[in-house]
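1. Sharing a model that was predicted from the sequence below.
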Amino acid sequence: MTLVDLTHPLWAGMPKIPILPEVERHQITSIAEGAPMDISSITLALHVGTHVDAPSHVVAGGAAIDEIPVERFSGRAVVSRVDRRPGEEITVEDVLAGGPAPEPGEFLLVATGWDDRFTSPEYGDHPSLAPELAEWAVERGVPFVGVDLITPDLPVHRRGPGFDFPVHRTLLGNDVLIAENLTGLAALGGRRVRLLAFPLAIRGGDAGPARVLAETEEPGTEEPGTAETEKSGTGTGETP
């Protein structure tokens, strides 16, 4: 088995959505200045970088990140590779064309390749998940959705008056967790992997910064479940 890191590192001044404060890092003690050890601190909003959203992010009284059972952050996942432009919606048909259909209980990871733009202004103008796709994921029994985007909803500058974050509300409102700002998904497109996405257990947190990994077979070998998917006829782009 091989572990693939799907996590953006954290650093001072890193990209973020406009409403969030800058990420700052402070050196408290330094070996170079005669201290016996290096100690530093970091200040960041919980929705910067690779992280997992908790239901309390959009649901009053919803579960906070430390209240979610740890088993919820690990599971078999389908990686669907899609190709959409800024402002375009990613549909159910796109997801089914880009990988095998997730079975009930399987995670869904949507790979757009947008992570290549992470340090560019272009990162903020991205495709988004169609609200109908979020509804389909809920109906399908998908417990976790991950994207290589800053948000699965519309980009900030494309939102009209009264925008209410329909993708977030549909998913988190139905206890479907969301991982944002993943990286490296495109290379796994069309495959099944095991996702390990463990956020920091921040008491009362509406999200948690996370180290997210995909566990895969060695290149050229079959992912668990692939043969069964092909035999059943799913993953062909047809709605099951």
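-> Cool, the structure landed. Residues are numbered from 1 along each chain as shown.

2. make it CA atoms for all contacts and neighbour counts henceforth
-> OK.

3. longest helix anywhere in the chain?
-> Longest helix in the chain, counting residues (DSSP state H): helix 131-140.

4. Show me how far whichever helix or strand comes after it is from its chain's centre.
-> Note on helix 131-140: by DSSP states H and E, the next helix or strand toward the C-terminus is strand 144-147. Its chain's C-alpha centre and that of strand 144-147 lie 4 Å apart, by C-alpha atoms, centre = their mean, to the nearest Å.

5. and strand 144-147, which residues are buried?
-> Using 16 or more other C-alpha atoms under 10 Å as the test for burial, strand 144-147 gives 144, 145, 146, 147.

6. for stretch 87-96, same thing?
-> 87, 89, 90, 91, 92, 94, 95, 96.

7. Show me the residues you listed that map onto strands.
-> By the criterion of DSSP state E, membership of these in strands covers 89, 90.

8. quick check, nearest of the buried residues of stretch 87-96 to residue 116?
-> The closest of the buried residues of stretch 87-96 to residue 116 turns out to be residue 87 (C-alpha to C-alpha; 17.1 Å).

9. Go ahead and confirm that closest one touches residue 126.
-> Yes - in this structure, residue 87 is within contact of residue 126 by C-alpha atoms under 8 Å, at 5.9 Å.

10. Below is an additional structure, to be compared with the one above:
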Amino acid sequence: MTTVNLTRPIRTDSAAGRLFPWEAPYRTEEIATLTYNGANLFHITMGSGAATRLIGPALSSPGGATVDQLTPEKLVNRPATVVTCRPGEDGRITAALVADAFAEAGPAHGDAIVLATGWGDQPDRLDTDEYLLDGPHLDPEAATTLVELLAGNGSDLLLTDCGYLDRPGGEHARAEWTALQPWLRPTFPSDAARTYLEHYRPEKVRRDWAATIALTASIWTVVGLVGCAALDGRRIRLTLAPLPVQGVGEVPCTVVAQFVGDDGQPVTPVPLRGDPT
């Protein structure tokens, strides 16, 4: 049996948290130290989109389910099919590409779907601006097609190695914020970021986040996977461990895949310790 961690590390030098006004950088501050206090304790701050993350309906719907409402059986030992979908030269994933990739993979009914583009398979670029800004993304029609395919397959969970589901920053935030010099766009919770977000109204969000809104309204979605090349062409088992933060629609999430043999058939996971439950 092979176990693969598909989670992007959370690091202080990551681009996540410094490019968009709704992000906050990952930071640690010592509360106590081993040398002085006999223990290392830290104050940690970060945005909900710091790395690999689970997104649910509450992201865009006031009455949508929050991440803490997911039951354990939705998170543990999920059978999944890997759907390999390479984007076009501009990074765009179209409806036709999604439909062809889905048909070729032939997922089993009810499987979670791992949409693998290859973007998370180069560790050296994961902390760069280009990893987030130039990554593959779904156009709105592709997102709608994917929702229909998932619903028809009885699938309620999508995972992908795309850093964002839409083109990062979309039309408005990319031009109005990210294109500025870094000293003109200090990270949240700066006054500048707060002021921009006061003017980043629903009409802009609906355009910049069209694919995200379409998918996460009904499909639990994990973005920012890494290392999916190890899963190519396989059927696997997935375990998700999101932070159980109450009342939010997006949180950092650990994702682990398991598979056995060359045929890619799922296996019953072996407990790390103790008796099976």
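-> Looks like it came in fine. It should be emphasised that the depicted structure is a prediction, and the values quoted were computed from it without experimental measurement.

11. What would you report as the TM-score here?
-> The TM-score (TM-score structural alignment, normalised by the length of the first structure) is 0.83; 220 aligned residues with a C-alpha RMSD of 2.1 Å.

12. re earlier: identify the contacts common to residue 87 and residue 126 of the first structure.
-> Common contacts of residue 87 of the first structure and residue 126 (C-alpha atoms under 8 Å, 6 or more residues apart in numbering): 154, 155.

13. Quick check: the farthest pair among the buried residues of strand 144-147 of the first structure?
-> 144 and 147 (10.3 Å).

14. Roughly how far does the residue located most distally from the centre of the first structure sit from residue 24 of the first structure?
-> Most distant residue from the mean C-alpha position of the first structure: residue 34, 41.2 Å away (C-alpha atoms, centre = their mean). In this view, residue 34 of the first structure and residue 24 of the first structure are 23 Å apart by C-alpha to C-alpha, to the nearest Å.

15. quick revisit: for the buried residues of strand 144-147 of the first structure, could you give me JSON lines that also reports distance to residue 192 of the first structure?
-> Shown next, in JSON lines, are the buried residues of strand 144-147 of the first structure (distance: C-alpha to C-alpha, whole Å):
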{"residue": "144", "distance to residue 192 of the first structure": "14"}
{"residue": "145", "distance to residue 192 of the first structure": "14"}
{"residue": "146", "distance to residue 192 of the first structure": "14"}
{"residue": "147", "distance to residue 192 of the first structure": "15"}
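
16. ranges for the strands of the stretch 151-277 of the second structure?
-> 157-160, 220-223, 235-242, 250-259 (DSSP state E, counting those that start in this stretch).

17. Can you tell me which of the ones you listed is packed in deepest?
-> Sort these by mean neighbour count, taking mean count of other C-alpha atoms under 10 Å, and strand 220-223 sits at the top with a mean of 25.

18. distance from that strand to the first structure after superposition?
-> In the superposition against the first structure, strand 220-223 of the second structure averages 0.6 Å from its aligned positions (mean C-alpha distance after the TM-score superposition for the first structure).

19. What ranges does the first structure have for its helices?
-> Under DSSP H, the first structure gives helices at 92-98, 131-140, 166-173, 226-232.

20. And the longest helix of the first structure, how far out from the chain middle?
-> Its chain's average C-alpha position is 16 Å from that of helix 131-140 of the first structure, according to C-alpha atoms, centre = their mean.

21. Same check on stretch 31-42 of the first structure?
-> Averaging C-alpha positions (C-alpha atoms, centre = their mean) puts stretch 31-42 of the first structure 33 Å from its chain's average.

22. What is the burial count for residue 42 of the first structure?
-> The number of residues packed near residue 42 of the first structure is 12, by other C-alpha atoms under 10 Å.

23. if I line the two up, what does it land on in the second structure?
-> Per TM-score structural alignment, the equivalent position to residue 42 of the first structure in the second structure is residue 44.

24. Quick check: closest non-adjacent residue to its match.
-> In space, and not counting its chain neighbours, residue 44 of the second structure is closest to residue 28: 4.6 Å by C-alpha to C-alpha, 6 or more residues apart in numbering.

25. what's the spacing between the residue in the first structure that that neighbour lines up against and residue 44 of the first structure?
-> Using TM-score structural alignment, the equivalent of residue 28 of the second structure in the first structure is residue 25. With distances taken as C-alpha to C-alpha, residue 25 of the first structure is found 9 Å from residue 44 of the first structure.

26. re the thing from before, could you name every residue contacting both of residue 144 and residue 147 of the first structure?
-> By C-alpha under 8 Å, 6+ apart, residue 144 of the first structure and residue 147 have these common neighbours: 178, 179.

27. Show me what residue 236 of the second structure aligns to in the first structure.
-> In the first structure, the residue equivalent to residue 236 of the second structure is residue 193, according to TM-score structural alignment.

28. And that match, how close does it get to residue 215 of the first structure?
-> With C-alpha to C-alpha as the criterion, residue 193 of the first structure and residue 215 of the first structure are 6 Å apart.

29. Then residue 65 of the first structure?
-> In terms of C-alpha to C-alpha, residue 65 of the first structure sits 23 Å off from residue 215 of the first structure.

30. do residue 37 of the first structure as well
-> The value you get for residue 37 of the first structure to residue 215 of the first structure, if C-alpha to C-alpha is used, is 34 Å.

31. count of neighbours near the counterpart of residue 66 of the second structure in the first structure?
-> With TM-score structural alignment defining the correspondence, residue 66 of the second structure maps onto residue 64 in the first structure. Counted with other C-alpha under 10 Å, the neighbours of residue 64 of the first structure add up to 21.
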